[in-house]
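> Okay, predicted coordinates and the sequence, questions at the end:
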Amino acid sequence: MNLRTDQIKPHFERQGPQALYIVSGEEPLLMQEACDAIRASARASGYLEREVYASDAHISWPAIFEAANSLSLFGERKLIELRLDKVKFDDSAKKILSSYLERPNPDTLLLMILPKLEKAFSTTKWFQSIEQKAIVIQVWPLETKDLPRWIDTRIRQAGMQASREAIALLAERVEGNLLAAAQEIEKLRLLNGAGHLDAAAIESTVSDHARYNLFDLVDQSLEGNAETALKMLHFCRASGEEPLILLWAFVKELRALYAMLEQQQRGTPPAKLLQDFRIWNKRKPTIEKALNKQSLLRVETALSISSQIDRAAKGQAAGNAWQGLTALIMVLAGHPLTSPEIPG
């Protein structure tokens, strides 16, 4: 069964919790809020204990299956959260998950968080059999034309109103980064309180420096300009930028680059890749250089580091997010591959 994000709470209220919830997508804020809605509804349904398993080379599906079927230490229902960096399941994982869903533990709710589900995966017989017994929430990125309406709704939810010009200016400044938009709206609420926002308020409060450096930082890293990229990283940190916003830009580009490299290995010409992935003209030289310079292994390592940065920034794992971003830049700039563990 498929749900939209705004249907999660009504679903719990009408049908009660199900055995497995799958949330997939690439937009960090919408993904986070969808998962938060599931967690909140699960708590309201009595699932008070929570266990988190993050995807890495040592993830044990038998251990997850055992945890799902075991009683809670405190006799409470529990939520088991699986965060997977890749939409890949080996034969053991497929067998275990299929077997569990035949007779799920009613005192356990599974929440599986995945990147975007590609058609080649979502149309497999195995996933379609899982989908029949699960709730699937696919989080789609906002279209550019929908961003102003999303911003307007968010501003109203924060107890403010904004002019059409103010909304258009904020949409231009954040350039599709919903996490940045949400943070700027919260900053506006704290600084201006409830009331009306005009373009002048946006102009004086919302800076576009971070936006410019955000995407230029990724390009400088991909082009191998480590020294320049690190200077930009230090500037972002000194400006009070959140590491998760920087990470959003890196992960977005890395996932696209990984897909392009896979297709290039199958013989797709670079010119067609640039066209298919809708690369802007001004960025084509950077991406062409990255396709020649980067390898699937290097991008996989970068994504693994990104996953650890994400957990460190959220306080869910050891390590320093800013040092992790430094390590990420060095890997993309061509420095020797080392352990993906980020320093503390």
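Now that the structure is in, tell me what you want to look at.
> Every contact and neighbour count from this point should use C-alpha atoms.
OK.
> Which residue ranges of the stretch 1-150 of the chain form helices?
For the stretch 1-150 of the chain, the helices defined by DSSP state H, counting those that start in this stretch cover 8-15, 28-44, 61-69, 91-102, 119-122, 125-131, 147-157.
> which strands and helices sit next to the first one?
Using 3 or more CA pairs under 8 Å, 6 or more residues apart in numbering; DSSP states H and E as the contact criterion, the elements in contact with helix 8-15 are helix 28-44.
> buried residues in the helix it packs on?
28, 29, 30, 31, 34, 35, 37, 38, 39, 41, 42, 43 (16 or more other CA atoms under 10 Å).
> Kindly indicate which of those residues lies nearest residue 304.
The nearest member of those to residue 304, counting by CA to CA, is residue 28 at 16.4 Å.
> Could I get the contacting residues of the closest one?
Counting by CA atoms under 8 Å, 6 or more residues apart in numbering, residue 28 touches 179, 248.
> still on that earlier bit, from the buried residues of helix 28-44, pick the one nearest residue 182.
Closest to residue 182, out of all of those and judged by CA to CA, is residue 29, at 8.4 Å.
> That closest one reaches residue 176, doesn't it?
No. Between residue 29 and residue 176 there is no contact under CA atoms under 8 Å: 11.4 Å.
> got the helices of the stretch 1-150 of the chain as a markdown table, with distance to residue 233 columns?
Below are the helices of the stretch 1-150 of the chain laid out as a markdown table (distance: least, CA to CA, whole Å):
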| stretch | distance to residue 233 |
| --- | --- |
| helix 8-15 | 37 |
| helix 28-44 | 20 |
| helix 61-69 | 37 |
| helix 91-102 | 39 |
| helix 119-122 | 36 |
| helix 125-131 | 40 |
| helix 147-157 | 27 |
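> putting a second one here so we can go through both:
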Amino acid sequence: MPLRLEELAGSLKAQLAPIYFISGDETLLVQEACDAVVAAAQAQGYGERSVLYAEPGFKWHELRSEAASMSLFAERRIIDVRIPGNKVDREGSEVLREYADEPAPDTLLLLRSARLEGRQRSSAWFKALDGAGVVVQVWPIGIGALPRWLDARLRADELVLEPDALDYLAAQVEGNLLAAVQEIAKLKLLQLPQPITVEALTRVMEDAAHYDAFELIDAVLGGDLERVQRMLGVLRQEGVSLFAVLGALVAQLRRLRGGAGGRMPPQRQRLIGGFMRRLGSAAVIDRALAQCALIDAQGKGQLLGDAWLSLENLCLRLAGSRALPSLEAQLPVLHRS
């Protein structure tokens, strides 16, 4: 049975399912969800817990053996299977389907993994787990929902921030929920006067924002100029390869040029639709790809200039800024003599 993350706590107060499968890329949220399952099980008498790591080379028959073995210390037990990444091989698929068909008595099977791809969610083993137990897919908290999430966590610790301080905190910890929790713990220890102002907040915290190239592309598609500029600054400061960021942008532009997007979720289709309307013409993508080639040449030292700055200019132009010159206009002064 599929459940949203926010529904899990309520469901755990009722009769426990024999199987829980929790997946997602937000490590903190996945860990907290698994902790909630374990705590609920222990409260209902599941006194023993075995942990199996399904790393490459793992023999899934170990799960069979563990499930079949008698517990020496408790009548009820938890088998906690941790799957690094999200890969389940053929043997794993077979074992999980068999287990879902006939779960071990007095045993709660808890599985956790990274985010699953669409084809994995359509697999026989996933459908078997979904039919026999509870499946929770943990989705990232976007920038729009982050302030509300932070506010709830803060109020749970009896902390109140002024609205601008809450927005500042969200901007600082975006993409790094673990850092967010750490900052909240720090604020609780400091016992600052409440509501906490943005001035007080800036004095006690460090910038913990962490991004990747794909989040940057989403900001470009969404036309968020301030976020684009901030992300590029953080990516550069963290030592992320220029070519990795540029390559992700080129790949996205090529997909759009080829008309990709029919199988995307509705929210992403709206995002891309708004981006294409903002461009006004698919020919703009060709010009952007040409500029990407020039930025690549800059990054390799074949043209003069700061490749990161050129990438920032291009991203800002794609996001909607019209105040910046195109790279082609500067070509006469960029060629090495």
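Alright, I've got the coordinates. None of these values were measured; they are calculated from a predicted model.
> quick one on the thing from earlier: how about the helices of the stretch 1-150 of structure 1, which one is nearest residue 138 of structure 1?
Closest approach to residue 138 of structure 1 among the helices of the stretch 1-150 of structure 1 (CA to CA): helix 28-44, 8.8 Å.
> relative orientation of that closest one and helix 8-15 in degrees?
30 degrees (axes from the mean of the first three to the mean of the last three CA atoms, to 10 degrees).
> mean shift of helix 28-44 of structure 1 relative to structure 2?
Taken over the aligned residues, the distance from helix 28-44 of structure 1 to structure 2 averages 0.9 Å (mean CA distance after the TM-score superposition for structure 1).
> Please spell out which residues along stretch 104-111 of structure 2 are buried.
Those would be 104, 107, 108, 109, 110, 111, for stretch 104-111 of structure 2 by 16+ other CA under 10 Å.
> Tell me which of those residues fall in strands.
Among the buried residues of stretch 104-111 of structure 2, the members found in strands (DSSP state E) are 107, 108, 109, 110, 111.
> Please convert those residues to CSV, extending it with distance to residue 197 of structure 2.
Shown next, in CSV, are these (distance: CA to CA, whole Å):
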residue, distance to residue 197 of structure 2
107, 49
108, 46
109, 45
110, 42
111, 42
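> What is the nearest of those to residue 21 of structure 2?
Residue 21 of structure 2 lies nearest to residue 111 out of those, by CA to CA, at 4.7 Å.
> My guess is the closest one contacts residue 82. True?
Yes. Counting by CA under 8 Å, residue 82 is a contact partner of residue 111 of structure 2 at 5.9 Å.
> what's the neighbour count on the nearest residue to residue 213 of structure 2 once chain neighbours are set aside?
Closest residue in space to residue 213 of structure 2, ignoring its immediate chain neighbours: residue 245 at 5.2 Å, by CA to CA, 6 or more residues apart in numbering. Residue neighbour count, defined by other CA atoms under 10 Å, stands at 20 for residue 245 of structure 2.
> Likewise for residue 119 of structure 2?
Other residues lying near residue 119 of structure 2 total 8 when counted by other CA under 10 Å.
> And it, how far from residue 125 of structure 2?
According to CA to CA, to the nearest Å, residue 119 of structure 2 and residue 125 of structure 2 sit 11 Å apart.
> related to what we said a few turns ago, ok, the residue nearest to residue 213 of structure 2 to residue 236 of structure 2 distance?
Where residue 236 of structure 2 is concerned, residue 245 of structure 2 sits at a distance of 10 Å (CA to CA).
> ok, now residue 64 of structure 2?
48 Å.
> ok, now residue 23 of structure 2?
From residue 23 of structure 2 to residue 236 of structure 2 the distance is 30 Å (CA to CA).
> any idea where the strands of structure 1 begin and end?
Using DSSP E, the strands of structure 1 run over 20-25, 47-54, 77-83, 108-114, 135-139, 160-162, 195-197.
> Of all the ones you listed, which one is nearest residue 238 of structure 1?
Comparing these by CA to CA, strand 195-197 comes nearest, at 27.5 Å.
> Which parts of the stretch 151-300 of structure 1 are helices?
For the stretch 151-300 of structure 1, applying DSSP H, counting those that start in this stretch gives helices covering 164-174, 178-192, 199-205, 209-222, 226-238, 243-265, 270-276, 284-293, 296-313.
> Could you say which one of the ones you listed comes nearest to residue 329 of structure 1?
Proximity to residue 329 of structure 1 (CA to CA) singles out helix 209-222 among the helices of the stretch 151-300 of structure 1, at 5.5 Å.
> what's the neighbour count on the spatially closest residue to residue 250 of structure 1 that is not a sequence neighbour?
Among residues not flanking residue 250 of structure 1 along the chain, residue 218 sits closest, at 6.0 Å (CA to CA, 6+ apart). Counted with other CA under 10 Å, residues neighbouring residue 218 of structure 1 total 23.
> Likewise for residue 141 of structure 1?
Around residue 141 of structure 1 there are 17 other residues, counting by other CA under 10 Å.
> wait, what's in contact with it?
Going by CA under 8 Å, 6+ apart, residue 141 of structure 1 touches 25, 26, 27.
> now do residue 121 of structure 2
residue 127.
> That one corresponds to which position in structure 1?
Counting by TM-score structural alignment, residue 121 of structure 2 lines up with residue 122 in structure 1.
> Please apply the same query to residue 177 of structure 2.
Using TM-score structural alignment, residue 177 of structure 2 sits opposite residue 178 in structure 1.
> And the closest residue in space to that match that isn't next to it in sequence, how far from residue 89 of structure 1?
Sequence neighbours aside, residue 29 is the residue nearest to residue 178 of structure 1 in space, at 6.3 Å (criterion: CA to CA, 6+ apart). Residue 29 of structure 1 is 25 Å from residue 89 of structure 1, where distance means CA to CA.
> With residue 270 of structure 1 instead?
In terms of CA to CA, residue 270 of structure 1 sits 29 Å off from residue 89 of structure 1.
> do the same with residue 255 of structure 1
18 Å.
> Next: residue 111 of structure 1.
16 Å.
> Please name the residues that touch the residue nearest to residue 100 of structure 1 when sequence neighbours are not counted.
Nearest non-adjacent residue to residue 100 of structure 1, counting by CA to CA, 6+ apart: residue 65, 7.1 Å away. Counting by CA under 8 Å, 6+ apart, residue 65 of structure 1 touches 96, 97, 100.
> Of those residues, which is the nearest to residue 231 of structure 1?
Comparing those against residue 231 of structure 1 with CA to CA places residue 97 closest, at 45.9 Å.
> And for residue 157 of structure 1, the neighbour number?
By other CA under 10 Å, 10 other residues sit near residue 157 of structure 1.
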